[in-house]
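Trainee: my questions are about this predicted structure, shown below with the sequence.
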Amino acid sequence: MTTRRDAAASVTAVIPTTGRSELRRAVESVVLQTIPVTPLVILDVPSARADVERLLSGLTYDLVTTSGAIGGGAARNVGVLASRTRFVAFLDDDDEWLSNKIELQLAAMLPPGRMIVASRSWLVGRKRRLVPERLYDGSTAISSYLLDRSSLRLRKNFMQSSSLLLTKDLAEEIGWEVGLKRHQDWDFLIRAQAAGVNIVMLGTPLVLVHQSSEGSISRSTDWQSSESWLSSIDAGSAPSRRSRADFVASVILRGAVSNREWHQALRLTGEALRGPCHIAAIAPAIAAVRGAWR
């Protein structure tokens, strides 16, 4: 199904979904932008099409259905190819945009070029927190910035898919890695910078990132996929030794401990400490040890 397309829109919002109820909130936030934006919903569960159409009743949007279970990265690629605008932005189906997001980001991108414009966000859970505390300024590799865990506060460094705006041509060139279960947005940004793309972050928070949505894999214990992804980063784009160690400690080691895979946890602890990782990066693994013995 395709609904009315606003001819004045220069931006498409690519929204991959499995049909979660939060999708309506996400699409509404696109419809309410201060300039015209085309919401493009990429449904990765074909059998849910009728349910999604009922959920989005009354809203103006476009809908593309995949062959099914192709994953978030591939669904975003489908959306980029299906878009007919000069620019594309990405929105996870459980997040939402503030009404002036696209207008402010487009203003920051003029003239358009090899640039990704991101923004600060509000992290919404039991309370609302501004992220990141430290804006990305391009002085370090994006991989070092994203994987750094030098503070107990998770909000020190942050960049996520729902804040990104770029040209359609550039999005096609970079592409989202198909098959990645985790770290899709980080992978996209790291490969973009390796391709010579300038990554700019606005200081204004323009996205609401909801933390506790059903089906989230952000706290997954599939540590093997995280370790495999870390190993796949090209040497020229690799994070600093310390940021790499931070990621090993805070993500990979935590997963191994949560699964009670103690032999692997011992190996990963040694790897993290040799980095050396920041002390704060060990905290998630310590918390996981406590949880494993409850």
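Mentor: It's in.
Trainee: can we go C-alpha only for contacts and neighbour counts from here?
Mentor: Fine.
Trainee: helices and strands around the strand or helix carrying Thr12, which ones?
Mentor: Using DSSP states H and E, Thr12 sits in strand 11-17. Applying 3 or more CA pairs under 8 Å, 6 or more residues apart in numbering; DSSP states H and E, one finds that strand 11-17 contacts strand 38-43, helix 72-82, strand 87-90.
Trainee: the longest one packs against which elements?
Mentor: Counting contacts by 3+ CA pairs under 8 Å, 6+ apart, helix 72-82 is packed against strand 11-17, strand 38-43, helix 168-174.
Trainee: report the buried residues of the following helix or strand past the first one.
Mentor: Moving toward the C-terminus from strand 11-17, the next helix or strand (DSSP H and E) is helix 23-31. Buried positions in helix 23-31, judged by neighbour count with 16 or more other CA atoms under 10 Å: Leu23, Arg24, Ala26, Val27, Glu28, Ser29, Val30, Val31.
Trainee: contact partners of helix 23-31?
Mentor: Identification of contacts with helix 23-31 by CA atoms under 8 Å, 6 or more residues apart in numbering yields 13, 17, 37-39, 55-56, 59-61, 91-99.
Trainee: just the buried ones from those residues?
Mentor: By 16+ other CA under 10 Å, the contacts of helix 23-31 give 13, 17, 37-39, 55-56, 60-61, 91-99 as buried.
Trainee: nearest to Gly196 among the helices and strands packed on helix 72-82 would be which one?
Mentor: helix 168-174 (10.6 Å; CA to CA).
Trainee: after that closest one, which helix or strand is next?
Mentor: For helix 168-174, the following helix or strand on the C-terminal side (DSSP H and E) is helix 184-194.
Trainee: show me which residues of the next helix or strand after that following helix are buried.
Mentor: Counting by DSSP H and E, the next helix or strand C-terminal to helix 184-194 is strand 198-210. Under the neighbour-count criterion of 16+ other CA under 10 Å, strand 198-210 has Ile199, Val200, Met201, Leu202, Gly203, Pro205, Leu206, Val207, Leu208, Val209, His210 buried.
Trainee: for comparison:
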Amino acid sequence: MITIVIPYFQRQAGVLRRALGSIAVQRECHLPLHVVIVDDTSPVAASAELEGFELPNATIEVVLQPNGGPGSTRNAGLNRLAPATRYVAFLDSDDEWSDDHLARAAIALDSGFDFYLADHYQIDQTVGAFSRAGRIRPAGHPPIAGATGLHAYLSDMFDQILNGNVIGTSTVVYRPEGFSDLRFRSDLTSAGEDYLFWMSLSLAGARIAFSNQIETTCGRGVNVFAGARWASDEFFVRIRNEIKFRKMVEELFDTSDNQRRQLRKGVKELRRSFDMSILQRLRQRKKLPSALIREHWNLDSLSFATIPSAAARAVFVRP
């Protein structure tokens, strides 16, 4: 069985049905499918979306939980895995799969791999993420028999994620056997919780396969990362989570000197974004989100030390 975990929080009707529609058209997958939809107290309830809807090729289970963010929601799905589950697939509720995604993932995982990912279209893009980022070159990884475009990943995925992540969450299918205790960080609500999961899976010895075929199209539903407007409250949450993620990587993993430099460089860049967001809110005479500012101070007080220099730069570069 493949258990498909869908974290669900949407404000627009019809989004979930499109994602489920891409499950309905899956072909040539030899394993039965079970869908676990975790309703994260969504404004448009999953039950309303499912009214009168059936999947011809899968069973559906809905779990309702208090709002906890994407990590908590995916964990709720992982906690509901049936004993018959051989593979777990993730599908965000605003994304859609190609009709052969699960069949191709099953071919790769049946060949002895533990962790599968694929090329994908990011939001509003018509060029695949692999090509856009230029971070992964299929020719450098040996092919896997059974379908064209499948490859055994030979590089360092931990380093790959730090320097140029190529993993789209909705493309991931993995084998839970041997990794059953692994969970997403629920304290990272808008950035980094998925990266930490992939890093942990990789360092735990998961054998990785990938497809250079486009197998997922990312949609524009409620996206707590891409939807955070500059200097908005959501943006402050995202910046805090991104800084926290980088600090956690240093705390949790044995990183190289080069990786630590990369992480600290990222923190400095995020501090600049935080400072400029503060200054923009002040210029616009908009109230600062005091609770979020306090949380940021508790995480990274050095972000505030650079506000004067950021203000000085802003003055000198103004026309």
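Mentor: All right, it came through fine. What you see is a predicted model; the values in this text were computed from it and never measured.
Trainee: can you put the helices and strands packed on helix 72-82 of the first structure in CSV and add distance to Phe87 of the first structure?
Mentor: Output for these, formatted as CSV (distance: least, CA to CA, whole Å):
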stretch, distance to Phe87 of the first structure
strand 11-17, 5
strand 38-43, 10
helix 168-174, 5
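Trainee: number of residues surrounding the aligned partner of Tyr195 of the second structure in the first structure?
Mentor: Aligned by TM-score structural alignment, Tyr195 of the second structure pairs with Trp186 of the first structure. Other residues near Trp186 of the first structure come to 18 when the count uses other CA atoms under 10 Å.
Trainee: repeat for the one 4 residues further on
Mentor: Other residues near Ile190 of the first structure come to 22 when the count uses other CA under 10 Å.
Trainee: how near is it to Gly196 of the first structure?
Mentor: For Ile190 of the first structure, the distance to Gly196 of the first structure equals 10 Å [CA to CA, to the nearest Å].
Trainee: Leu59 of the first structure too?
Mentor: Distance of Leu59 of the first structure to Gly196 of the first structure, computed by CA to CA: 38 Å.
Trainee: ok so Thr126 of the second structure is a helix residue?
Mentor: No - using DSSP: H, G, I helix; E, B strand; the rest coil, the assignment for Thr126 of the second structure is coil, not a helix.
Trainee: who touches the residue nearest to Arg244 of the first structure when sequence neighbours are not counted in this structure?
Mentor: Of all residues not flanking Arg244 of the first structure in the chain, Leu147 sits nearest, at 6.5 Å (CA to CA, 6 or more residues apart in numbering). Residues near Leu147 of the first structure by CA under 8 Å, 6+ apart: Pro239, Ser243, Arg244, Asp246, Phe247.
Trainee: tell me the counterpart of Leu147 of the first structure in the second structure.
Mentor: Match for Leu147 of the first structure (TM-score structural alignment): Leu162.
Trainee: secondary structure class for its match?
Mentor: helix.
Trainee: go on, Leu123 of the first structure?
Mentor: strand.
Trainee: which residues touch it?
Mentor: Counting by CA under 8 Å, 6+ apart, Leu123 of the first structure touches Arg129, Leu130, Val131, Leu208, Val209, His210, Gln211.
Trainee: cutoff 10 Å now
Mentor: By CA atoms under 10 Å, 6 or more residues apart in numbering, Leu123 of the first structure lies in contact with 95, 129-132, 155, 158, 205, 207-211.
Trainee: likewise for Arg183 of the second structure?
Mentor: Arg183 of the second structure neighbours (CA under 10 Å, 6+ apart): 71-72, 74-76, 78-79, 193-194, 196-197, 200-201.
Trainee: can I get those residues in TSV including neighbour count and distance to Ala133 of the second structure?
Mentor: Formatted as TSV, those follow (neighbours: other CA atoms under 10 Å; distance: CA to CA, whole Å):
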residue	neighbour count	distance to Ala133 of the second structure
Gly71	22	25
Ser72	24	29
Arg74	27	27
Asn75	18	29
Ala76	23	32
Leu78	21	30
Asn79	12	34
Glu193	21	21
Asp194	20	18
Leu196	23	20
Phe197	16	21
Ser200	19	23
Leu201	23	22
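Trainee: could you find the closest non-adjacent residue to the equivalent of Ile15 of the first structure over in the second structure?
Mentor: Using TM-score structural alignment as the criterion, Ile15 of the first structure maps onto Ile6 of the second structure. Closest residue to Ile6 of the second structure apart from its sequence neighbours, by CA to CA, 6+ apart: Ile37 at 4.8 Å.
Trainee: and that neighbour, how many neighbours?
Mentor: Considering only other CA under 10 Å, Ile37 of the second structure is surrounded by 26 other residues.
Trainee: is it true that it touches Ile60?
Mentor: Yes - under the criterion of CA atoms under 10 Å, Ile37 of the second structure makes contact with Ile60 at 7.4 Å.
Trainee: common neighbours of those two, please.
Mentor: By CA under 10 Å, 6+ apart, the residues touching both Ile37 of the second structure and Ile60 are Ile4.
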